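> Have a look at this fold, sequence not included:
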């Protein structure tokens, strides 16, 4: 069966007209409502809206530094912060080493060859570092060969 013979707009319009002409109660009310509902939806969607731009953000800067600090005061502050950072890193390194020592002690107590495991871990860490360095160099080379003309 072809599509053209199954769907005939002329026959559909004739059927609709015959249905509308039949004497049914409230036929004009239902027809009016069924036409008004889509028209109301289209009218609501077609309204033009104007949105005002958002307010500019109000920025308030909070500074823990005294205003008018000299370059020497800034330099001293940076040095103190660096000393604190170095102390924290040294403490973390010490904690890491204590953790490694504790695991090595546990491994020796259970009969594992922890020295061989440490060698394998060092080899694996060196391989991963070399791969990361190679990726970084490749990305650096790829980034430096990009044409900056925007083409």
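Nice, thanks for sending it over. Owing to the predicted nature of the structure, the values given are computational and were not obtained by experimental measurement.
> Could you use CA atoms for every contact and neighbour count after this?
Fine.
> ok, then the element right after whichever strand or helix holds residue 19?
Assigned by DSSP states H and E, residue 19 belongs to helix 9-21. Once the chain leaves helix 9-21, the next helix or strand it forms, by DSSP H and E, is helix 27-46.
> next, the one to line up against it:
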């Protein structure tokens, strides 16, 4: 005997709906009590069994510069931070350039190189000029035209 051989979900839902629709004297009161009891249980579990440590507000005062700095010192600090950010961006751009070159994707960084040269000066221009040329890549058609290559074994 197969108990769950063929499950009739539609029939079960229609029986449940017919049972709910039958007029009973305390139907709405029972529904109200059931929903209220369910809400009390879930809210109790949420509040007491699964505690959430909410962060407390903190005010932290710190000073990272002296109050009597001159406008020139402030400007020099801004420029130093801008140069560091530009160096970091240039390093990332060089990594992306190498990645694009390895995939054979054309990557134009002339505008970014111009901004780097303006920010960092000739030091960056020399670094850009010394960037190695991408290795030549053969296309699938060229490799197919060469034919099968002998395997190299050590």
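Good, I have the coordinates. It should be emphasised that the depicted structure is a prediction, and the values quoted were computed from it without experimental measurement.
> How alike are these chains, TM-score-wise?
Scored against TM-score structural alignment, normalised by the length of the first structure, the superposed chains reach a TM-score of 0.32; 63 aligned residues with a Cα RMSD of 3.6 Å.
> re earlier: contacts for the helix holding residue 19 of the first structure, please.
residue 27 (Cα atoms under 8 Å, 6 or more residues apart in numbering).
> tilt between it and helix 27-46?
Helix 9-21 of the first structure and helix 27-46 are oriented at 120 degrees to each other (axes from the mean of the first three to the mean of the last three Cα atoms, to 10 degrees).
> Pull out the buried residues from helix 9-21 of the first structure.
Buried residues in helix 9-21 of the first structure, counted by 16 or more other Cα atoms under 10 Å: none are found.
> mind listing the helices for the second structure?
Under the criterion DSSP state H, the second structure contains helices at 9-21, 27-44, 71-103, 110-120, 122-129, 140-146.
> same deal with the first structure?
Assigned by DSSP H, the first structure shows helices spanning 3-6, 9-21, 27-46, 71-109, 114-144.
> centre of the chain versus the shortest one, how much separation?
Right, helix 3-6 of the first structure. Here helix 3-6 of the first structure is found 50 Å from its chain centre; the criterion is Cα atoms, centre = their mean, to the nearest Å.
> That helix packs against which elements?
Helices and strands touching helix 3-6 of the first structure, by 3 or more Cα pairs under 8 Å, 6 or more residues apart in numbering; DSSP states H and E: there are none.
> Contacts for that helix next, please.
Under the contact criterion Cα under 8 Å, 6+ apart, helix 3-6 of the first structure has no outside partners.
> In it, which residues are buried?
Residues of helix 3-6 of the first structure classed as buried by neighbour count (16+ other Cα under 10 Å): none.
> picking up where we left off before, format the helices of the second structure as JSON lines; extra columns: mean neighbour count.
Shown next, in JSON lines, are the helices of the second structure (neighbours: other Cα atoms under 10 Å):
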{"stretch": "helix 9-21", "mean neighbour count": "11"}
{"stretch": "helix 27-44", "mean neighbour count": "12"}
{"stretch": "helix 71-103", "mean neighbour count": "13"}
{"stretch": "helix 110-120", "mean neighbour count": "14"}
{"stretch": "helix 122-129", "mean neighbour count": "13"}
{"stretch": "helix 140-146", "mean neighbour count": "9"}
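> Kind regards, and thank you for your time.
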